[in-house]
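Engineer: This is a predicted model, with the sequence first.
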Amino acid sequence: MDKSRKAFVDLVDKALAAASSMHRDELLFSYKGILYPTTVCSLEVFKALESFEARRDDVILAGYPKSGTNWLSQILTDLIAISQKKTPGGESSANAEEEFPYLEVGDTEKYERMTKLPSPRFMVTHLRPENLPKSVFQRKAKILLLIRNPKDVATSFYHFCNGLATLPSYETWDDFFTDFMTKKMAWGCYLEYLSEWNKYVDQENIMTVTYEEVKENRALAVKNIATFFGIPLTEEELQLVVERSSFQSMKKKSDKTHGAVGNVLFRKGCVSDWKNLFSEDQNEKMDKAFEERMAGTKLGKKLKYDVYCKA
């Protein structure tokens, strides 16, 4: 297992062990009005993160939980390996002292250690733009913003909460839906997340991609992402990245790459699973909330709500 994967698995194991002795109401804490998981985030880390120095050539993936960040992380780490003339998935494709890629997860010394990592550094974040270090935007680091239709995000998040001890679990889907719509989720309200990122989408250093378009044509998505980050690809390299990032391929290796949470992270990987859970009333509530917050916005249009979220 390469160092980056080991960092991931070790951190998950530690968080699961800590969560096992905690009460449900202790699993989340609030910072600047947004809830975060106690076992993987902390106030000290958030304060240390404020002074993090981004580099112009950092590769940043931003996405709300359950939007497909683990999937796109695989694509981006493979592309970075290719740009460094390494073999994707090989032992040498990761930096020797790799950090856990989620920017807001770790210890307070993490950001100091990251100053020693060679470029390009890869990082992932579930944070809203206003809570990212200011240097990310000052240096114009390139950000791939990943978004997914809100009904599938809610559905996937529900199963995720019930499969992972680090987040509060739910006895019923109805209970979860109420919390999802009333902003009681880890990393905050998804529609607010979209609304905040919508203010940044015109910046030249940000590229937006939807889960659904990657699902529809992975090869085209990989090609466009590589172009955005300035990574030239041969046809053979493109096919390798596409094959390695299939849901089946990633699920098969998930116990090695993601440890105890592999099966929870890679559950179905499909579009429109929401139809198995949403009631007519819940559909109406989500439709109304989306209309009020996102209709007419660039990200709202990009999501093709009428195509993916209408029964």
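Structural biologist: Happy to help now that I have it. Residues are numbered from 1 along each chain as shown.
Engineer: going forward, measure contacts between C-alpha atoms and count neighbours the same way
Structural biologist: Will do.
Engineer: what's near enough to touch the residue nearest the centre of the chain?
Structural biologist: With distances taken as CA atoms, centre = their mean, the residue of the chain nearest its centroid is residue 69 (3.2 Å). Neighbour list for residue 69: 61, 62, 63, 124, 146 [criterion: CA atoms under 8 Å, 6 or more residues apart in numbering].
Engineer: Next up, a structure to set beside the first:
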Amino acid sequence: MDSDERLLHFKGFNFERSTVDIDILENLEDFDIRDDDVFIITYPKSGTIWTQQILSLIYFETHRKQTENVETADLVPSLEYNIRKVDFTKRPSPRVFCSHLPYYLVPNGLKNKKAKIVYIYRNPKDVITSYFHFSNFVAVLEGCENMDMFIHKFLDGKVAGSLWFDHVKGWYEHRHKFNILFVSYEEMKKDLKSAVQKLCNFLGKELSDDDVDAVVRQATFKNMKSDSRANLSNILKKEVGTKSDGHFMRKGTIGDWKNHFTVAQSERFDMIFQRKMKDIPLKFIWDINEE
């Protein structure tokens, strides 16, 4: 199966064909939004699962106190990749979703600025690196023999999620239409506690210092990697399929791209990035030591 057959092209955007919920896609515009809904929106491989865990811990006390054994993906389901065909209309409020949708495909109800959006963005060289490994791990995605091939595919937007530049720029340039907070993957990585407090402030959630500490502790990469409820490994292996015995949560570091990009690849990407993102003031951190 070639890459085009694995992708579903819908209104100018690429979805992974075999796991996307077509019924939801076709009715997205009229999807009923509640005032207290929260959406995590990301480009793929930008910290989606991590943010799902963080918001699960913020919103659901039983998850935070570990008194209920529920998968994070069930507490914060994907809107368009609704693998388990959940009836979202029957979910109690507050509902928290995650999504890779571009700004122009989200439900119209999000534009009344009552429901909240947390947009997580990550430096694109690490996105590419993570996506390259992910596509070679998950059965439904087309793998690439080498990084050079994947970079070309990524820059052509021939992946689920389409073109990274369009996704980030689209959301940023249309931010005034939504009640939205932009948070970078790197700022969460460098100071998770401050990021959790920032998220709580935006979401209007007042947690005690002990509860904030509990969120931070359970949302570290190490703890999530060892918690099958939080790392999606069960869902991937049982319901999506994998090509190997690898792990969904691979490294979660900043700057891993340096271990995979050649100097020429890095310089070429920098030129494209500077041209396409010159008018976008979002701060990008390319290495853990970079301020």
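Structural biologist: Yep, it's here. Here the structure is a predicted model, which means the values were calculated and not measured.
Engineer: Quick one: the contacts of residue 69 of the first structure as TSV, columns for neighbour count and distance to residue 13 of the first structure too.
Structural biologist: Shown next, in TSV, are the contacts of residue 69 of the first structure (neighbours: other CA atoms under 10 Å; distance: CA to CA, whole Å):
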residue	neighbour count	distance to residue 13 of the first structure
61	25	23
62	25	24
63	25	23
124	22	19
146	19	27
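Engineer: So which of those is the closest to residue 80 of the first structure?
Structural biologist: residue 61 (12.7 Å; CA to CA).
Engineer: who touches the residue mapped onto that closest one from the second structure in this structure?
Structural biologist: Superposed on the second structure with TM-score structural alignment, residue 61 of the first structure falls opposite residue 40. If you count contacts by CA under 8 Å, 6+ apart, residue 40 of the second structure has them with 48, 51, 52, 96, 97, 98, 99, 117, 118, 119, 120.
Engineer: Surely residue 40 of the second structure is in a strand?
Structural biologist: Yes. Counting by DSSP: H, G, I helix; E, B strand; the rest coil, residue 40 of the second structure is located in a strand.
Engineer: From residue 203 of the second structure, how far off is it?
Structural biologist: Distance check for residue 40 of the second structure against residue 203 of the second structure: by CA to CA, to the nearest Å, it reads 12 Å.
Engineer: now swap in residue 78 of the second structure and tell me
Structural biologist: As judged by CA to CA, residue 78 of the second structure and residue 203 of the second structure stand 19 Å apart.
Engineer: quick one, which of these two is more surrounded?
Structural biologist: Using other CA atoms under 10 Å as the criterion, residue 78 of the second structure and residue 203 rank with residue 78 on top: 24 against 19.
Engineer: Next, the contact list for the more buried one, please.
Structural biologist: Neighbouring residues of residue 78 of the second structure by CA under 8 Å, 6+ apart: 97, 98, 99.
Engineer: go on, residue 37 of the first structure?
Structural biologist: Taking CA under 8 Å, 6+ apart, we find residue 37 of the first structure in contact with 27, 28, 29, 166, 167, 186.
Engineer: Neighbours of the fifth one, how many?
Structural biologist: The one in question is residue 167 of the first structure. Residues lying near residue 167 of the first structure (other CA under 10 Å) number 23.
Engineer: Aligned to it, what sits in the second structure?
Structural biologist: With TM-score structural alignment defining the correspondence, residue 167 of the first structure maps onto residue 141 in the second structure.
Engineer: How about that match: what's its closest non-neighbour residue?
Structural biologist: In space, and not counting its chain neighbours, residue 141 of the second structure is closest to residue 135: 5.2 Å by CA to CA, 6 or more residues apart in numbering.
Engineer: quick check, nearest of the contacts of residue 78 of the second structure to residue 220 of the second structure?
Structural biologist: Nearest to residue 220 of the second structure among the contacts of residue 78 of the second structure, counting by CA to CA, is residue 98 at 19.2 Å.
Engineer: Tell me the secondary structure at whatever residue of the first structure lines up with the closest one.
Structural biologist: For residue 98 of the second structure, the aligned residue in the first structure is residue 124 (criterion: TM-score structural alignment). Here residue 124 of the first structure is recorded as strand under three-state DSSP.
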